[in-house]
Structures are given as structure tokens and as C-alpha cells.
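J.: pasting the sequence and the predicted model now:
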Amino acid sequence: MNPIVLGYDGSDFSVQALDWALDEAELRKLPLTLAHAWQWPYGKAEEDAKAHLRKAAEHVLWHGADCARHTSSGVDVSTDLHEGPAAERLVELSHDAALVVVGSRGLSTLSRAVMGSVARHVAAHAYCPVIVVRGPGPLPAATNPGPIVVIDREADSSVLEFAFEEAILRRLPLAHSTDLAAWVARHPGVRVQRATGHEAATLMIVSRKRAARAGIAGSLLQHAPCPVAVVG
């Protein structure tokens, strides 16, 4: 089975992303792979120094996997520790993934910028859908969850298929700005409503091609009030 892949760095934002990734894995009945990358940032280094950094990276990944195993209901959790750039590794893992999940920011001011660049790079170049987890509070559970919102006015089939799948899995309505009668006929259990632009969405979905062409991906990933899925 193709796993859900989570980019994990131990920050609060990646813990938030872990919650979302576990939810996806449980709903889809898929395994979860926690991926953590590390690299020596100061040029040439003694092997002892690098070994210390690797040990710290192993601890971060172990802690995340341990949390995942103790909070999930039967999800098969594995780990991937990589020496090198995180963005490149996540794109590589996306070849065989059903979905990649990343947080929007990292631990410190510097790592927030790095994690943001990782999210943008993975969203633009992955070979599967990518969800960048944003928004306040614990995710994905919410007291009054909003709809799944498709941003594209003329979304392609891959975007709509993903949107309807999420709506079915989460038992939420789907909001869009155009007629989806043919899709509703194929997914009769999904309630579709007209998007107004003011919905408190549970998840916003945009096509990868349109996001890149319109230059809106960076803005969405930085300012959206909820998780954003980039698909296609």
C-alpha cells in the first residue's frame, strides 16, 4: 500500500501536521511514514560532530514515531531518516506515496523560513497530492468543521476526485463555484454547496498547475486560515 508520508522536524507545526497525517492514515486505512532529514550546516565537519547531530535527528524521529504509535488506532508507523535536504527527500518519497503532509513552519526563526521553503518546494514538485497544514488550534478535529473548498473555478478531474474523496472520508460538504452535477451523480453521498469565499473551510484545495501559473501557491501556503492541499 502507498503510505501517507509526513515531513517531521519536532516543531509544534510538525506535531500539528502529524495529527492531520494520522487522521488521513486512519481514514484511508494506509500506513504512515515519518520522514526527517538532517545535514551538517557548517561545511566540513569531524565525524564525531556529525554523529552527534545524527543522534539528535534520530531522537526527534523516534519521539515523533512513538507519539504516532501511541495516539493512533492501529496505523502502521515507519520512519525514514535522511542525510541531506528535506525538500528533495520528500519529493523523492512522493513517487510512492498516496499523500505527503507537511507543516507550514519549523522550530526557530531560521527553521521557519527553511520549513516554509520546504513546504513550497514539495507542494510544487511532488508526484502526489500534498497537504500543507496551517491554522490555529488542534487539527483536524474541530467543534464545527467547515466544508472542503475547491479554489479553482475550472478544476481538473484530479483536483475534484481528491476533493470528493476528502469530503466522503470526513463526511463534510464540498464548496465550489461551478456546477458539479455530473460529479454529484457519481458521489451521491456528498452535499455540494456554492462557494462564497467566506467559508470557514476545513481544507482548501488548489490545482498544482494553476497555483504555479497564477503565483497563488505561496500566498495560500503562507496566509490560508486552514490546511491547503495542492493536487495534480
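T.: Structure received. Residues are numbered from 1 along each chain as shown.

J.: CA atoms for contacts and neighbours, from now on please.
T.: OK.

J.: burial measure for residue 198, as a count.
T.: Residues contacting residue 198 under the criterion other C-alpha atoms under 10 Å number 6.

J.: cool, the one 10 residues further on as well?
T.: Using other C-alpha under 10 Å, residue 208 has 21 other residues around it.

J.: and if you look at residue 115?
T.: Taking other C-alpha under 10 Å as the criterion, the count of residues near residue 115 is 26.

J.: what does the host helix or strand of residue 81 rub up against?
T.: Residue 81 is located in strand 77-83, with elements delineated by DSSP states H and E. With C-alpha atoms under 8 Å, 6 or more residues apart in numbering as the contact definition, strand 77-83 has outside contacts at 31-39, 57-58, 61, 65, 68-69, 89.

J.: the structure to be compared is supplied as follows:
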Amino acid sequence: MNAANGAAVVVGVDGSEQALRAVRLAAGEAARRGRALRVVHGFIWPLMRVPLGPAPGSPPGAGLREQANRLVAEAVAEAETAEPGLRVTGEVIDGAASAVLVGESPTAALIVLGGRGLGGFATLLIGSVAVQVAAYADCPVLVVRGTARADGPVVVGVDGSALSRAAVEFAAEEAATRGVALRAVHAYRHPGAEGPGDMQPLVYDEGQLRREEHRVLDESLTGLEKRWPQVAVERVATRQRPAAALAEASRSAQLLVVGGRGRGEFTGLVLGSVSHAMLHRADCPVAVVRAPA
């Protein structure tokens, strides 16, 4: 992840209640990390070529630009109330919300946003902005989901891929800063393919499969206890669909961490099927890690 000196936690806001939940979550993340918080609103109206100022005869503070400035100021005040003493800044940036937030990601430590904002359809469990930012951001993305819990472990999905290892490192840091345990969940169903085009065997030894999948889990966690000695690590290997196993684990977690794309995913996918499913199904906030730390 982007951990350069001075990198801020960035939160996207749109005036919705979900966005205010994201602001409170982001303020806590920034405070734990000792970083500043940057509140950003993607102001799309200039692209639509509509009047941005107040109409003739309107009361003071009218107009789309003033409304945008006001919602950012309210979000800044919300963050300062949630974490007194936190350094918080805010900015209205012209552009679509997803493009603005992805543009912030190369210099951000973390991007936080609500699962669905004002523009989301009521029938959708997760908004398109959350999916797009999680798919393209150059830093980890934390999405508000489910229940906010002060207890419970940080859960991370493990599959042996490079992004899975990056997710493990991020999850271990989160567990350390929160002072909780880390639960690493590796779910499997059949023997994994060794390479593109390989067919899964029709007959295999169940005991050997179990040992191999436990080895994948152990190797993904190699050196973790040395780097994060204060974090208690629980290993869970289960024969189950990964999305189902992680959704179940999220019910008692305070944070779920997944890689952006895992082992066995098509290389053309920008956001993997399991991470996409967790953005819809998890019962706690979800962090998507797309790049090695």
C-alpha cells in the first residue's frame, strides 16, 4: 500500500448517511495510523454544463457549488467530532466521484467510502462507485458494510496468491493497530490447477488435499508472527466456497480484508469474484487490497 510519509486517509462524501458513516470510520482509521484525514467530494455538475451558481433571487448559500462546499464542511465537522485533535482537510474536486477518488489513490494511504450513496438504486446492495474505486484504486479501499463492531477479530481471506499475501500484511497491520486477533481463512473445494488450461483431477486423495491446502495457508502466513509478534494469529482451513466462508466469518469480525483478485481468477478481471461478492455480502466493513504492500 501507499505508506509514504504524509500520505493521508482519504474519504469520499456525497451528503448521504452512508458517507457520514464512512467519515466516522475513516476518522478512526486516520487516528489509529497517526495520519491526517482528507475529505473529498467529486463534483460532477461542471461536466454536465449546468449553472453552478445561485439562480436570480435565491437565498444566500444557494447553488450547486455552495451545496457541495457545505456538505464537505459538514463532513469535516463530523470527523473532528468523532476524533478530536485529528487533522482534517476537505476539498471539492470537479469530476465524477469514482474518477476523483481513483485519482487520489496514488498518494493516499487508504481510501474509505460508503457502500452506496445518494446515486445508488435502492435495490442494489453496493454502489457502482464503491465497486469501481475498489477495482481501480492504487491503494487499499475500505468500504462501509454491515455492522460496525468494536470487538471481534480482523479476518483475512487467504488463497496463496500474491494479492492474498498483500492482503495478509494489510490485515496484520490493522489487527495490530486495533489490538485484536487476526483470523486467516483459507477456503477450498477441489485440487487447484497448476497452470492455465490444466484440468482438475477426477480422483484425488482427500487427506493429501487437506494437507496441501493447510500448506498453502501456512506459507501465506510465513514470517507474520515475527513481523507482528503482538498479533495472535488463528488459522482456519475449510472445505467450502470462499465467498460463503468469508461471509460467515464476517458476522463476528470487525473488519474483513480480501485481495483484489485471487488464485484461479481470470487475469482480465480487474476485481475478483470473491472480493466483489464480499462487497455485497459481508456483515462488516470490507478492505480490498489490489497491490502488494
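T.: Here it is on my side, so go on. Computed from a predicted model, the values in this text were never measured in an experiment.

J.: what would you report as the TM-score here?
T.: Structural agreement between the overlaid chains, expressed as a TM-score with TM-score structural alignment, normalised by the length of the first structure, amounts to 0.88; 227 aligned residues with a C-alpha RMSD of 2.5 Å.

J.: ok so, going back, give me the buried subset of the contacts of strand 77-83 of the first structure.
T.: Applying 16 or more other C-alpha atoms under 10 Å to the contacts of strand 77-83 of the first structure, the neighbour count classes 31-38, 57-58, 61, 65, 68-69, 89 as buried.

J.: which one among those gets closest to residue 9 of the first structure?
T.: Of all these, the one with the least separation from residue 9 of the first structure (C-alpha to C-alpha) is residue 36, at 6.1 Å.

J.: what about the equivalent of the closest one over in the second structure, distance to residue 224 of the second structure?
T.: When the two structures are superposed using TM-score structural alignment, residue 36 of the first structure falls opposite residue 41 in the second structure. Counting by C-alpha to C-alpha, to the nearest Å, the separation of residue 41 of the second structure from residue 224 of the second structure is 37 Å.

J.: ok, and the closest non-adjacent residue to the aligned partner of residue 134 of the first structure in the second structure?
T.: Residue 134 of the first structure is assigned residue 145 in the second structure as its aligned equivalent, the criterion being TM-score structural alignment. With sequence-adjacent residues excluded and distances taken as C-alpha to C-alpha, 6 or more residues apart in numbering, residue 145 of the second structure is closest to residue 285, at 4.5 Å.

J.: for the counterpart of that neighbour in the first structure, list the residues it contacts.
T.: Alignment note: residue 285 of the second structure maps to residue 227 in the first structure; criterion TM-score structural alignment. Residues in contact with residue 227 of the first structure, defined by C-alpha under 8 Å, 6+ apart, are 131-135, 202-204.

J.: which contacts among these does the second structure share?
T.: Of these, the subset whose aligned partners also make contact in the second structure (criterion: both residues aligned by TM-score structural alignment, their matches' C-alpha atoms under 8 Å) comprises 131-135, 202-204.

J.: which parts of the longest helix belonging to the first structure are buried?
T.: Using DSSP state H to define each element, the first structure has its longest helix at helix 47-71. Of all the residues in helix 47-71 of the first structure, those buried under the rule 16+ other C-alpha under 10 Å are 54, 57-58, 60-62, 64-65, 68-69.

J.: can you map out the strands along the first structure?
T.: In the first structure, strands defined by DSSP state E lie at 4-7, 32-38, 77-83, 99-103, 130-133, 148-150, 174-176, 192-194, 203-207, 228-231, listed in chain order.

J.: can you put the ones you listed in TSV and add distance to residue 162 of the first structure?
T.: As requested, the strands of the first structure are exported to TSV (distance: least, C-alpha to C-alpha, whole Å):
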stretch	distance to residue 162 of the first structure
strand 4-7	14
strand 32-38	19
strand 77-83	23
strand 99-103	10
strand 130-133	11
strand 148-150	10
strand 174-176	11
strand 192-194	14
strand 203-207	9
strand 228-231	8
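
J.: packing partners of the longest helix of the first structure?
T.: Using 3 or more C-alpha pairs under 8 Å, 6 or more residues apart in numbering; DSSP states H and E as the contact test, the elements touching helix 47-71 of the first structure are helix 12-28, strand 32-38, strand 77-83.

J.: quick one: closest of the ones you listed to residue 105 of the first structure.
T.: Across these (criterion: C-alpha to C-alpha), the nearest stretch is helix 12-28, sitting at 6.0 Å.

J.: average distance between that closest one and the second structure?
T.: Comparison of helix 12-28 of the first structure with the second structure after fitting gives an average deviation of 0.9 Å (mean C-alpha distance after the TM-score superposition for the first structure).

J.: let me know the angle separating that helix from strand 32-38.
T.: Helix 12-28 of the first structure and strand 32-38 meet at an angle of 150 degrees, taking axes from the mean of the first three to the mean of the last three C-alpha atoms, to 10 degrees as the criterion.
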